[in-house]
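**Q** have a look at this fold, sequence not included:
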């Protein structure tokens, strides 16, 4: 089961806002994709939250784009920032990246994001399978996990 960003935000507005703010705190994040041989490839990536969707834009022919064309499964970890304070906690989004080829959708994205070459880039829309936020509250580590159709599961430990 998957969901888009709008349905996640409607179901869990507080967690969605927290995760979106966490990703918004920095420009570059870490994307994990699967190589041909099944091993993990980690690369840098910018993300965009627009019109109820989470978007991934990539340079033409990039290895991460090729990975997603072959196997759409991915995970993105928000940039943890400097130091060890975990300000805002860690956020991770897992799902499937669906390549967008429709000229109207691409033109709308280009109009708002203004990529370096509006005619040459890969654009993917995200279908969420899991959103995770890990934070420290007082002296406890708190993990919030959301999956479509299951709501948020919150655990903590000292």
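**A** Arrived safely. A quick note: this is a predicted structure, and the numbers were derived from the prediction, not measured. Numbers count the residues shown, from 1 in each chain.
**Q** alpha carbons only for contacts and neighbour counts from here, please
**A** OK.
**Q** buried ones in the longest strand seen in the chain?
**A** Across the chain, the longest stretch assigned as strand under DSSP state E is strand 122-137. Using 16 or more other CA atoms under 10 Å as the test for burial, strand 122-137 gives 122-136.
**Q** just stretch 83-91 next, same as before
**A** So, applying 16+ other CA under 10 Å, buried residues of stretch 83-91: 88-91.
**Q** now do the same end-to-end measure for it.
**A** 16 Å (CA to CA, to the nearest Å).
**Q** now do the helices in this protein.
**A** Taking DSSP state H to define them, one finds helices in the chain at 5-11, 13-24, 63-70, 103-113.
**Q** and the comparison structure, right after this:
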């Protein structure tokens, strides 16, 4: 499912997630190494033309990981301090490498990437936002085909409650 599909299905949540990612330039990408262990690296993300894009230097380890196994998760930069006042967001999915010259040229018009580079379009499988609201930890999770699921924990009650 594309970013535009997510925006159409859950516009408020999609807007909050995109704004959270756009607060900072660099984020954390998790990929799967050849031996199956995780790899965590820095990354910039782009929201353009109804898609979420991941751009990488040629033959970087993370690009090679995604070529071999397209599953990934990207965590928004938490920012400074320890308050996480704007919450925490993560996007998981599959990265589809784009090699079509016209698509790459269209992407490049708004971003000025270094040349050459790998470009991946994201197919979403899950979007999660975590925040503190009052005395409660609030987790919002979305998967394609389902509405946002909201779980609240707090006020001394260790039993999660779904909204």
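**A** It's in. Because the structure is a prediction, the values reported are computed rather than measured.
**Q** need the TM-score between these chains.
**A** Taking TM-score structural alignment, normalised by the length of structure 1 as the basis, the two superposed chains have a TM-score of 0.96; 154 aligned residues with a CA RMSD of 0.5 Å.
**Q** which residue in structure 1 aligns with residue 32 of structure 2?
**A** The pairwise alignment with structure 1 assigns residue 32 of structure 2 to residue 34, based on TM-score structural alignment.
**Q** and its match, what is it in contact with?
**A** 40-41, 67-68, 71, 73-74 (CA atoms under 8 Å, 6 or more residues apart in numbering).
**Q** please repeat the previous calculation with a cut-off of 7 Å.
**A** By CA atoms under 7 Å, 6 or more residues apart in numbering, the contact set of residue 34 of structure 1 is 40-41, 67, 71.
**Q** also residue 123 of structure 2?
**A** Each residue near residue 123 of structure 2 by CA under 7 Å, 6+ apart is listed here: 1-2, 93-95.
**Q** can you pick the most crowded of those residues?
**A** Scoring the contacts of residue 123 of structure 2 on neighbours with other CA atoms under 10 Å, the highest-scoring entry is residue 95 at 23 neighbours.
**Q** before we move on, the earlier item: tell me which of the helices of structure 1 sits nearest to residue 54 of structure 1.
**A** helix 5-11 (6.0 Å; CA to CA).
**Q** what's the closest one packed up against?
**A** In terms of contacts (3 or more CA pairs under 7 Å, 6 or more residues apart in numbering; DSSP states H and E), helix 5-11 of structure 1 is packed against strand 53-58.
**Q** just tell me the aligned range of the strand it packs on in structure 2.
**A** Strand 53-58 of structure 1 corresponds to residues 51-56 in structure 2, going by TM-score structural alignment.
**Q** go ahead and flag the most central residue of structure 2.
**A** Centroid check for structure 2 by CA atoms, centre = their mean gives residue 91 as the closest residue, at 3.1 Å.
**Q** how close does the equivalent of that one over in structure 1 sit to residue 126 of structure 1?
**A** With TM-score structural alignment as the matching criterion, the partner of residue 91 of structure 2 in structure 1 is residue 93. The gap separating residue 93 of structure 1 from residue 126 of structure 1 is 10 Å, by CA to CA.
**Q** same question, residue 89 of structure 1
**A** 22 Å.
**Q** cool, residue 20 of structure 1 as well?
**A** Residue 20 of structure 1 is 14 Å from residue 126 of structure 1, by CA to CA.
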